[in-house]
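Visitor: Task: produce atomic coordinates for the following.
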Amino acid sequence: MTTAAGGLDPERLAGLVGALCSGGDQERLREVVLVSSGAIAAGLAPLGLARRPRDLATQQAAASVGQGRLMHAYTEEFGRHGRTVGQVLLTVDDVTRRAHYRNAHRTLRKLLDMRAVPIINENDTVATEEIRFGDNDRLAALVAALVQADLLVLLSDVDALYTGHPSQPGSRKVDEVTDFAQLAEVSVGGVGSAGVGTGGMVTKVEAARIATDAGIPVVLTAAPLAAAALSGEPVGTLFHAAGVRATARLHWLAHATTARGRLHLDAGAVTAVVDRRASLLPAGITRVDGAFTAGDPVDLIDIAGRAVARGLVNYDALELPSLLGRSTGELAATLGPAYEREVIHRDDLVLL
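Guide: The predicted model follows:
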């Protein structure tokens, strides 16, 4: 929704909002969540910046100025269609811990129940890591899983996925993707937005993979075709949903988190976790790596050094070494009933 030089593009923004509100009375029954970039770009001109900054502090400053301008523009444009919008700024930490995840889901659900349009962006102004290439594509897929969406539409500056750059002779449009293995011959590097944005075709394909893994079909197309995509017309590239819809929280755990540590398991524990989907107990852990606290995501490592699962740990890293190899019954008898709990409960485990 920004120009190549930075700043908001009122015409493009109006076109997108019009597409989202194109269904008349029926549109009011449609629940729409919009994941929008543009906060940093919208803050460039007011701060006298000629181009997107590279350092994190200046990116955060630009986002701080631009976020208000972006939301004001959306509020005005959706208001012309009689729709109310709500701003939701998310970070990864907001949705990886159980209580925070439930709060994010509850907020979005309430906004939708009240017929508002949640407008979501990553909370760039307080990000503790570099604002990564393509975060909003990934964020859109994760939000789609969070709200259990029926469809995810990813918008680009090209009308579909192609086997090569659309300008190259012999490049063919990919109409449907039923298995990501069929994309082995597709070259997506360098295709898509650049300049003030952070997206690109690589990140959109990865976002489609995340969403379809959650049981959500994805349409990838150009912004002018958004209304057609939402109406079910055969535009862009359709990525078919794969498998059974996972629970949103575990999907976030698998795709939205970064492990804060590693727990090395013996063969018996690997079998219990992977094959029997059992909880992880102290007896099956052979080594602990990393500095984490209770509630953090950690990877479970098999004897070959591969990460086989990720889970939310119930102990601090400093507590675990003295517990390794011991049964929960023994720990409860010697240290008290509080130590009879699992290291990771099976409801907080996802296989990788």
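Visitor: can we go C-alpha only for contacts and neighbour counts from here?
Guide: Will do.
Visitor: the helices in the stretch 201-350 of the chain, which residues?
Guide: Along the stretch 201-350 of the chain, counting by DSSP state H, counting those that start in this stretch, helices occupy 201-213, 226-230, 248-255, 267-274, 328-335.
Visitor: Now do the strands in the stretch 1-150 of the chain.
Guide: Residue ranges of the strands in the stretch 1-150 of the chain, as given by DSSP state E, counting those that start in this stretch, are 34-35, 85-90, 117-122.
Visitor: Other residues contacting the shortest one?
Guide: What it means is strand 34-35. With contacts defined as C-alpha atoms under 8 Å, 6 or more residues apart in numbering, strand 34-35 is touched by 117-121, 136, 139-140.
Visitor: let's see 6 Å
Guide: By C-alpha atoms under 6 Å, 6 or more residues apart in numbering, the residues outside strand 34-35 that reach it are 119-121, 140.
Visitor: Now do the residue nearest to Phe180 when sequence neighbours are not counted: how many residues are near it, please.
Guide: Nearest residue to Phe180, sequence neighbours excluded (C-alpha to C-alpha, 6 or more residues apart in numbering): Arg209, at 7.6 Å. Arg209: 22 surrounding residues under other C-alpha atoms under 10 Å.
Visitor: on that earlier part again, so which of the helices of the stretch 201-350 of the chain comes closest to Leu70?
Guide: In terms of C-alpha to C-alpha, the element of the helices of the stretch 201-350 of the chain nearest to Leu70 is helix 226-230, at 19.7 Å.
Visitor: To compare against the first, here's the next sequence to fold:
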Amino acid sequence: MSRVVVKVGSSSLTTPDGHIDPQRLAGLVEAVGGARQRGDDVVLVSSGAIAAGLGPLGLPERPRDLATQQAAASVGQGALMAQYSDRFARLGLAVGQVLLTVDDVTRRGHYRNAHQTFAKLLELGIVPIVNENDTVATSEIRFGDNDRLAALVAHLVHADLLVLLSDVDGLYTAHPSEPGSRLIASVASDADLAGVDIARVGSAVGTGGMVTKVEAARIATAAGIPVVLTSAQNAATALEGQAVGTRFEPTGKRRSSRLLWLAHASQTKGAVLLDDGAVRALTQRGASLLAAGITGVDGTFSAGDPVDLVAPGGGVIARGLVNFDSTELPSLLGRSTADIVAELGPDYDREVVHRDDLMVLQRP
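Guide: Okay, here's the model as predicted:
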């Protein structure tokens, strides 16, 4: 038995005018149901709430303004789940809705609770259906975020495979319509993507395109999870384990959820500027960040917030959870820990960022 996370975008579930296509949804359910009948655990990350709300609201096409998008998502979430529930019930399977945002999945305080929820649903034989909580989004709703959300969910549930379903059958060297464009069957590292044009591959309904799918693949494979990217029509073939679409091979090993969160999903609150010595200590020796190696502070943050750690040239070389407020740090810059403790007391005997709370993103 294996555990698979399947992500499907709006463009793979909708008609050309943006409404949910019952036949496409039924095909997806049949593929997922087949995997469940073989004994696999499956978590479905599904876009489509806004599209499902268009019909009940009498909207001819996907709205452009945020308020109407949120209204459509509010109506559509229930309608979409009703369709999924009906289709899965025909296969003898029950579903459970899990509404998440990237923030919900990646905040450390919520991670354990979310993991336990998924574990219990899967133990009970339920098919969890995950969607970004578009109804309460505070910025422009972007379906592409569900690609990254799916990668984080795959890590959260300890998946053996992430399947990203698109409206194209894999990753091509250029837009599939261009002469000479060819399917890339396997990606073992970023070197295999050199020269690949992914910017123009997208659809009228889902706004993520290939860019967010490749980024999602990077997140999952860096955590040791292989990824298959293919079309929704190939869902059953992919879930049967057959070679289809583009397979991204793992590039790293499973890491703690906190470090994955820092590397790929944290919204940093500010930046800490480093000197060359601090950059070497962090990237070459795996050391903690001390005040002695800091040259400046940018932004407003509190102790415990994620911050970017910036090299002298301006590049972000790491992210970490800072142990001081932005108002405290300026008076400590360039000073040794011993000097700081001698003046301010034992409460200041701590690293600015401990190495266990730090993720190196690039090495000079």
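Visitor: Tell me which of the helices of the stretch 201-350 of structure 1 sits nearest to Asp302 of structure 1.
Guide: Asp302 of structure 1 lies closest to helix 267-274 among these, at 6.2 Å (C-alpha to C-alpha).
Visitor: Please work out which residues of structure 2 line up with the closest one.
Guide: Alignment of helix 267-274 of structure 1 against structure 2: residues 276-283, by TM-score structural alignment.
Visitor: Just the terminal-to-terminal distance for stretch 216-236 of structure 2.
Guide: Length of stretch 216-236 of structure 2, first residue to last, C-alpha to C-alpha, to the nearest Å: 21 Å.
Visitor: residues in structure 1 aligned with that stretch?
Guide: Counting by TM-score structural alignment, stretch 216-236 of structure 2 corresponds to residues 207-227.
Visitor: what's the offset of the matching stretch from the middle of its chain?
Guide: Centre-to-centre, stretch 207-227 of structure 1 and its host chain are 13 Å apart (C-alpha atoms, centre = their mean, to the nearest Å).
Visitor: separation between Gly240 of structure 1 and Met71 of structure 1?
Guide: No, residue 240 of structure 1 isn't Gly; it's His. Counting by C-alpha to C-alpha, the separation of His240 of structure 1 from Met71 of structure 1 is 32 Å.
Visitor: If you count residues, where's the longest helix of structure 2?
Guide: Secondary structure of structure 2 per DSSP state H: the longest helix is helix 66-89.
Visitor: How about that one, which residues are buried there?
Guide: The neighbour-count check on helix 66-89 of structure 2 (16 or more other C-alpha atoms under 10 Å) flags 66, 68-77, 79-81, 83-85, 87-88 as buried.
Visitor: what does that helix correspond to over in structure 1?
Guide: The aligned range for helix 66-89 of structure 2 is 56-79, by TM-score structural alignment.
Visitor: Could you do stretch 108-115 of structure 2 as well?
Guide: Under TM-score structural alignment, the match for stretch 108-115 of structure 2 is residues 98-105.
Visitor: what's the spacing between that stretch and its chain's center?
Guide: With C-alpha atoms, centre = their mean, you get 15 Å for stretch 98-105 of structure 1.
Visitor: distance from that stretch to structure 2 after superposition?
Guide: When structure 2 is superposed, stretch 98-105 of structure 1 averages 2.2 Å from its matched positions, counting by mean C-alpha distance after the TM-score superposition for structure 1.
Visitor: How about residues contacting that stretch?
Guide: Counting by C-alpha under 6 Å, 6+ apart, 94-95 sit against stretch 98-105 of structure 1.
Visitor: So which bits of that stretch are buried?
Guide: Along stretch 98-105 of structure 1, these residues count as buried under the neighbour rule (16+ other C-alpha under 10 Å): 101, 104-105.
Visitor: Next: stretch 153-173 of structure 1.
Guide: Under 16+ other C-alpha under 10 Å, the buried positions of stretch 153-173 of structure 1 are 153-156, 158-166, 173.
Visitor: out of the residues you listed, which are inside strands?
Guide: Judged by DSSP state E, the subset of those located in strands is 153-156, 161-162, 173.
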